[in-house]
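S.K.: based on what follows, work out the 3D shape:
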Amino acid sequence: MFEGFTSHTVPVGNGVEIAAVAGGSGPPLLLLHGYPETRACWRKIAPRLAERFTVVAADLRGYGASSKPPGGGDHAAYSKRAMAADQVTLMRALGFERFCLVGHDRGGRVAHRLALDHPDAVERLTVLDICPTATMYAATNQAFATAYYHWFFLIQPPDFPERMIANNTNYYLRHTIASWCRTEGAFDEAILRHYVEAFFDPAAIHAACEDYRAGATIDFVHDTESDAEGHKLTMPVLALWGGRGVVGKSFDVLGTWREKSASSVTGHSIDCGHFLPEEAPDDTLRSLLTFL
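M.R.: Have a look, this model is predicted:
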């Protein structure tokens, strides 16, 4: 999927290793995937981005080929702060102190925290198909809870959701992707098999649940502290979302990000569902190149 890219496995501390591929030349660009996927979500656009950037596509902690440590009682191992620190360490190990950053879904939430905690490291930030986590939880109503049922399912105490998903991982993964996708043919059998196989590890299922549990607990604490201290995004921000998905229909995407930013925020919808890089790679690529 990443022909011409080199594979890296980088220790980032506390026994955790982050797996990534890197390729191309030019300014550094870090790509972070979402749930329930791996760095493979960038397969359609990373090679073309590599014509102008040094592209690093990483597996988040708990996903793909990266380490999957236990979450701990307070879920701190999967706080977006910890997951963001992983990626800063990865980029420094590859020789990049400052870089552009693109995050989709959970990767967008890690990117948001990374940009808050390490503003000097991020030149430009792009978030795909998300609004800030606390904003989305605060606006929960029946429509949102129905569309985002997994937010409330995955945060249940261990090991209830883990056991339910492990009971039929193949069906769960395929159903989840199909229910969020609005573009026929965006996922072929090979990539679906890859995502299912990456999720079959019980440690991967637990890690994904811990990612969401952290989002409802320790991440909320960190976000509240950042808001109270007046921390804002200091770099230009691009927000893109699927025009046929849930986020743009439920939230003022640009308005919510402008509340979090002290810099310029631009963006627009793209004609697809949740998976922008896979459903609408050409439009997503054009938007990224214009902004970056």
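
S.K.: when you work out contacts or count neighbours from here on, use the C-alpha atoms and nothing else.
M.R.: Fine.

S.K.: contacts for the strand or helix carrying V102, please.
M.R.: V102 belongs to strand 99-104 when assigned by DSSP states H and E. Residues outside strand 99-104 that contact it (CA atoms under 8 Å, 6 or more residues apart in numbering) are 27-34, 108-111, 121-130, 292.

S.K.: what's the answer for stretch 198-212, then?
M.R.: Under the criterion CA under 8 Å, 6+ apart, residues 35-36, 38, 62-65, 68-71, 75, 78-79, 151, 154-155, 159, 161-162, 165-166, 169 lie in contact with stretch 198-212.

S.K.: the structure of the following sequence is requested for comparison with the preceding one:
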Amino acid sequence: MRINGFDYQRVTVAEGVALTAAVGGSGSPVVLLHGFPQTHLMWRHVAADLAADHTVIVPDLRGYGDSDKPADTGGTTYSKRTMAADVVALAQSFGHQRFALAGHDRGALVAIRAGLDHPDRISHLAALDVLPTVDMWEVMRGTAAAVGFHLHLMAQPPGLPEQLIAGSADAFFGHFLDIWTGNPEAVPAEVRQAYLAASRAAIPSIVADYRASAGIDVQHDLHDRDTGNQLRMPVTVLQQDWGAAMGYDAAAIWRAWASDLHHRTVTCGHFMAEESPAEVVEALRALLAR
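M.R.: You can find the predicted model right below:
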């Protein structure tokens, strides 16, 4: 499946790694990064709207969708630092030295790392329904943390997680599409099938992405926290109110990372770009105007 009206290109972003990206519109550049267990298609509504007055670049992340899925070597192949460098290289390949960046779920973690590592490249940053990696692990405690069981499963050493997921891949990935969706009609059957097919084909790389978030990604976040490195660009965060259920103040956590912050609680489910695209577009346009 493709986003209507967008061209598709394969772009080499690192040695032996190419991303597939949908590109549409004209004007100042905006890059949109998808989450789990999705592909770039999750942005189909938002991208079409933004393309009216922006150049919109919508890739599949390394390890997902139609992008390359290199074998994990040394635990850094799927670090968010590595994946953020992919995104910077992708934008540069289209002639954009500086661009706005929005990410959802896993893509938001990549976007945050891009903002921390490449502040001269990222003009504006939006993160949808995540906390920074180190904070996520710190608030995941007690019985309320059962909602994140997959984080712990995929953090285990290589072998068992991949085997367990492969044994019932559609049930595993479909579980999250079911329980995280406030409006099931927002993910129609053909899109759901596209997500499941893409995820089945990417089990080792998806697990490696999550495994990195229990290891090297935390180390990078802790270094930034210790050295006072923050997001210097205007930042917008849209989140469900998980904090109320799990006992933390999401906005306060985010203020420690971004001084120019707009934080909004949304009432839709996790897949907000598909469930409430008008709200997401409004928030992104407001961010780009700051």
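
S.K.: superposed, what's their TM-score?
M.R.: Put the two chains on top of each other and the TM-score (TM-score structural alignment, normalised by the length of the second structure) is 0.95; 286 aligned residues with a CA RMSD of 1.3 Å.

S.K.: what helix or strand is the residue nearest the centre of the first structure on?
M.R.: Nearest residue to the geometric centre of the first structure (CA atoms, centre = their mean): G107, 1.5 Å. Here G107 of the first structure, judged by DSSP H and E, is contained in helix 106-117.

S.K.: how close does that helix sit to the second structure?
M.R.: Superposing on the second structure and averaging over aligned pairs (mean CA distance after the TM-score superposition for the first structure), helix 106-117 of the first structure comes out at 0.4 Å.

S.K.: which secondary structure elements does the very next helix or strand once past that helix contact?
M.R.: Using DSSP H and E, the helix or strand that follows helix 106-117 of the first structure in sequence is strand 122-128. If you count contacts as 3 or more CA pairs under 8 Å, 6 or more residues apart in numbering; DSSP states H and E, strand 122-128 of the first structure packs onto strand 99-104, helix 106-117, strand 237-242.

S.K.: next SSE after strand 122-128 of the first structure?
M.R.: Next element after strand 122-128 of the first structure (DSSP H and E): helix 133-138.

S.K.: give the buried residues for that following helix.
M.R.: Buried residues in helix 133-138 of the first structure, defined by neighbour count with 16 or more other CA atoms under 10 Å: T133, M136.

S.K.: which other residues reach that helix?
M.R.: So helix 133-138 of the first structure is contacted by R109, G215, F220, D223, T256 (CA under 8 Å, 6+ apart).

S.K.: and what of stretch 89-97 of the second structure?
M.R.: In contact with stretch 89-97 of the second structure (CA under 8 Å, 6+ apart) are residues V11, T12, V13, A14, L19, P29, V31, I57, F99, R121.

S.K.: let's see that with 10 Å instead.
M.R.: 10-14, 18-21, 23, 28-31, 55, 57, 59, 83-84, 86-88, 98-99, 120-122 (CA atoms under 10 Å, 6 or more residues apart in numbering).

S.K.: give me the buried subset of those residues.
M.R.: By neighbour count, with 16+ other CA under 10 Å, these hold 10-13, 18-21, 23, 29-31, 55, 57, 59, 83-84, 86-88, 98-99, 121-122 as buried.

S.K.: using JSON lines, lay out the contacts of helix 133-138 of the first structure together with secondary structure, distance to A115 of the first structure and neighbour count.
M.R.: Shown next, in JSON lines, are the contacts of helix 133-138 of the first structure (DSSP: H, G, I helix; E, B strand; the rest coil; distance: CA to CA, whole Å; neighbours: other CA atoms under 10 Å):
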{"residue": "R109", "secondary structure": "helix", "distance to A115 of the first structure": "10", "neighbour count": "26"}
{"residue": "G215", "secondary structure": "helix", "distance to A115 of the first structure": "17", "neighbour count": "25"}
{"residue": "F220", "secondary structure": "helix", "distance to A115 of the first structure": "16", "neighbour count": "17"}
{"residue": "D223", "secondary structure": "helix", "distance to A115 of the first structure": "12", "neighbour count": "20"}
{"residue": "T256", "secondary structure": "helix", "distance to A115 of the first structure": "16", "neighbour count": "16"}
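
S.K.: fine, thanks again, bye for now.
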